[in-house]
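> Predicted structure and sequence below. I'll ask about it afterward.
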Amino acid sequence: MSSSNGSPLNGLSLSKPLAVFDAGIGSYAIVDLIRRRQPRRDILYFADRASFPYGGKDRAALLAIIRATIRFLLDHEPEAIVLASNAPSIMVLDDVKGSCSVPIYGVAPPLEEALARSRSGMVGTMGVRSLIESVELPGFVRDRVPDPEHVALIEASDMVDLVESGAFLSDPERTQKAVTAFTAAIATRWPAIDVLTLSSTHLPWLRSFFEQARPDWLFLDPAEAVAAALPLPRSGTGRTVALVTESRTYTVAGFRKMLDKLGVTLDLRVVDPLVRPS
């Protein structure tokens, strides 16, 4: 057990940290946003690469992963937890909140804001396949907007791959061509759309590419609402510690390389995978 001054588990020595987790590099954008808003906050960032991609898993697999991850993070005595991934936030978060002893925040499409800022009244939500094809997302939309038919659900897994592969850093010209073609297809199918939510934590990394492709559209990052909703830290020194798992495909070496390309320096510690979905 740890003292009230912080959690010494694995020598982390963090003071009531905010735990932020996801399976990919995309969620680091949320960590960076929180850090800019709360510079004194201690943050425990967990990148569960062994479970990547969340977006390719069904509801049962996601539920098992998220439950195991929350149990693991609670050992570090966080003040709160952020599930920094849109798909599980929509698909399974309600099922795990009741068993979590600290507040847990998810990331969800800011549909009300999107429609309020749309000139045409037609908006879109971009996300990974599992989210877009889930039974939960249409229900989420119906609960929040009076006219669900005014919200297009747009599968954007190919865009997520541009981030996870690092192509958006290593080959920006190819990335821009891919984003331009993708948005052109959206405009053809839904010509009235003028606001899109970046409803995968990877997609905000492509925001400048989207804005160059469609300067007449507005792109909203759901993470901004999460960061604004978090309580102010009661203690902390502004330290960020990253825990990472790995698989044969998604290695720690690859994760370090991606962080280096982003210019991010982290205290990085490798831990064993929590769940190995079949």
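Noted; the coordinates are in hand. Numbers count the residues shown, from 1 in each chain.

> From now on I want contacts and neighbour counts done on CA atoms only, so please keep to that.
Noted.

> Report the spatially nearest residue to residue 163, omitting neighbours in sequence.
Nearest residue to residue 163, sequence neighbours excluded (CA to CA, 6 or more residues apart in numbering): residue 202, at 6.2 Å.

> That neighbour reaches residue 165, doesn't it?
No: contact criterion CA atoms under 8 Å: residue 202 and residue 165 do not qualify, at 10.9 Å.

> more crowded one of these two?
Neighbour count, other CA atoms under 10 Å: between residue 202 and residue 165, residue 202 has more, with 27 against 13.

> show me what contacts the more buried one?
Listed by CA atoms under 8 Å, 6 or more residues apart in numbering, the contact set of residue 202 reads 24, 25, 26, 27, 160, 163, 164.

> Helices - which of those land there?
Of the contacts of residue 202, the ones assigned to helices by DSSP state H are 160, 163, 164.

> Pick out whichever of those residues sits closest to residue 245.
If you rank the ones in helices among the contacts of residue 202 by distance to residue 245 using CA to CA, residue 164 comes first, at 15.4 Å.

> Can you get me a residue count around the closest residue to the closest one other than its chain neighbours?
Nearest residue to residue 164 in three dimensions, chain neighbours excluded: residue 25, at 6.6 Å (CA to CA, 6+ apart). The tally of other residues near residue 25 (other CA under 10 Å) stands at 21.

> Put this next to the first one:
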Amino acid sequence: MAKIAVFDSGLGSLSIIKEMQKAFKSEIIYFADQQSYPYGKKSQAQLERIMRKSINLLEKFSPDFIVVASNTPSLMLDLGTNRIFVVKPPLKEAKKITKSKQIGILATESATKSKGLSKYIQENIPKSFKIFKINGTKLVDLVESGKFLTEKKYCEKIIKKKLEILNENQIDAVTLSSTHLPFLKKYLEKEFPNIQFVDPGNIVAQKIYFKIKNKQSKKNSLKIFTSGNTKEFQLKLSKIGIKNKVNFLSF
């Protein structure tokens, strides 16, 4: 029976977990480290400390694999191993889709400014392509605050304002390079119908599937932990249809 621990600073992990549960059956330990939210404004040194503590904490559950379900530390730190999966912008997929050779990477402030992202772009995209690094931190806040569920008009206004760059250029493919952003996909597609938004969730899920396909569980199970307020987080989850009990977990 496969046991997988998944974590980030809040709701973002759920976009990855959703794809994992579609791809295979396993026991999932989900840790929303809300005390450390947002990763997107942390320095590299701060993220290193948070990642080390989080991974050590989750090792107590004896998982087969750990998923760092956030692009920001995945890009800024060297975390990937045979047991630790990371999430990075799906640039290869965006490269196949784009006709204009103009690709947007929608990510957190820290990720867009990181050397890690610049290096990742150099490794995956030819110089004939034009890449736009777009700060999506305000959009991440729409998800983590729960406003994406309750304040539709406000979300539409923020998305339009913060993503003017998409209308000003010939960008036709955008990577959703924060795991929070797939929650906004319907908003994004409505506002920018001619742009394809690429979600890395399925790519990560398939990588894990190949590791555990002969070790699957009979059914999916999900245990949820947060370092924040359990009642508040329980309420957020209930609004998106998740009724599982939320337990407190901290360093």
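Cool, the structure landed. Computed from a prediction, not measured in an experiment: that's the story for all the values here.

> Superposed, what's their TM-score?
Here the TM-score for the pair of chains, by TM-score structural alignment, normalised by the length of structure 2, is 0.93; 247 aligned residues with a CA RMSD of 1.6 Å.

> hmm, back to that, counterpart of the residue nearest to residue 163 of structure 1 in structure 2?
Taking TM-score structural alignment, residue 202 of structure 1 has residue 180 as its aligned residue in structure 2.

> Could you double-check that residue 148 of structure 1 sits in contact with residue 141?
Yes: with contact defined as CA under 8 Å, residue 148 of structure 1 counts as touching residue 141 (6.0 Å).

> Not counting residues beside it along the chain, what's closest to the aligned partner of residue 119 of structure 1 in structure 2?
Superposed on structure 2 with TM-score structural alignment, residue 119 of structure 1 falls opposite residue 99. Nearest non-adjacent residue to residue 99 of structure 2, counting by CA to CA, 6+ apart: residue 172, 7.2 Å away.

> residues contacting the one you found?
Contacts here follow CA under 8 Å, 6+ apart; on that basis residue 172 of structure 2 touches 98, 99, 100, 102, 103, 194, 195, 196.

> Select the longest helix from structure 2.
Using DSSP H to define each element, structure 2 has its longest helix at helix 44-59.

> Buried ones in that helix, by neighbour count?
For helix 44-59 of structure 2, the neighbour count (16 or more other CA atoms under 10 Å) marks 44, 47, 48, 50, 51, 54, 55, 58 as buried.

> What distance do you get for the aligned residue in structure 1 for the last one to residue 189 of structure 1?
Under the alignment defined by TM-score structural alignment, residue 58 of structure 2 is paired with residue 73 of structure 1. If you measure residue 73 of structure 1 against residue 189 of structure 1 using CA to CA, to the nearest Å, the figure is 42 Å.

> Repeat that for residue 47 of structure 1.
From residue 47 of structure 1 across to residue 189 of structure 1, the span is 35 Å (CA to CA).

> and what of residue 71 of structure 1?
Separation of residue 71 of structure 1 from residue 189 of structure 1 (CA to CA): 43 Å.

> do residue 142 of structure 1 as well
Distance from residue 142 of structure 1 to residue 189 of structure 1, counting by CA to CA: 21 Å.

> List just the nearest of the buried residues of helix 44-59 of structure 2 to residue 152 of structure 2.
Nearest to residue 152 of structure 2 among these, with distances taken as CA to CA, is residue 47, at 31.9 Å.

> Tell me the spacing between that closest one and residue 133 of structure 2.
Counting by CA to CA, the separation of residue 47 of structure 2 from residue 133 of structure 2 is 20 Å.

> thinking again about what came up before, hmm, the residue nearest to residue 164 of structure 1 is touching residue 162, no?
No: contact criterion CA under 8 Å: residue 25 of structure 1 and residue 162 do not qualify, at 11.6 Å.

> about what we covered before: could you export the contacts of residue 202 of structure 1 as CSV, including distance to residue 236 of structure 1?
As requested, the contacts of residue 202 of structure 1 are arranged in CSV below (distance: CA to CA, whole Å):
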residue, distance to residue 236 of structure 1
24, 26
25, 24
26, 25
27, 21
160, 33
163, 31
164, 31
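
> among those residues, which recur in structure 2?
Retained contacts for the contacts of residue 202 of structure 1 in structure 2, judged by both residues aligned by TM-score structural alignment, their matches' CA atoms under 8 Å, are 25, 26, 27, 160, 163, 164.

> Now flag whichever of those residues is closest to residue 172 of structure 1.
Using CA to CA, residue 163 comes nearest to residue 172 of structure 1 of these, at 10.7 Å.

> which residue lines up with that closest one in structure 2?
Aligning on TM-score structural alignment places residue 163 of structure 1 opposite residue 143 in structure 2.

> Is its match in contact with residue 183, as I believe?
Yes: taking contacts as CA under 8 Å, residue 143 of structure 2 lies within contact range of residue 183: 6.9 Å.

> show me what contacts the counterpart of residue 238 of structure 1 in structure 2?
With TM-score structural alignment as the criterion, residue 238 of structure 1 lines up with residue 220 in structure 2. With contacts defined as CA under 8 Å, 6+ apart, residue 220 of structure 2 is in contact with 21, 25, 26, 27, 28.

> With distance to residue 110 of structure 2 added, can I get those in a markdown table?
Conversion of the contacts of residue 220 of structure 2 to a markdown table gives the following (distance: CA to CA, whole Å):
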| residue | distance to residue 110 of structure 2 |
| --- | --- |
| 21 | 29 |
| 25 | 34 |
| 26 | 32 |
| 27 | 32 |
| 28 | 28 |
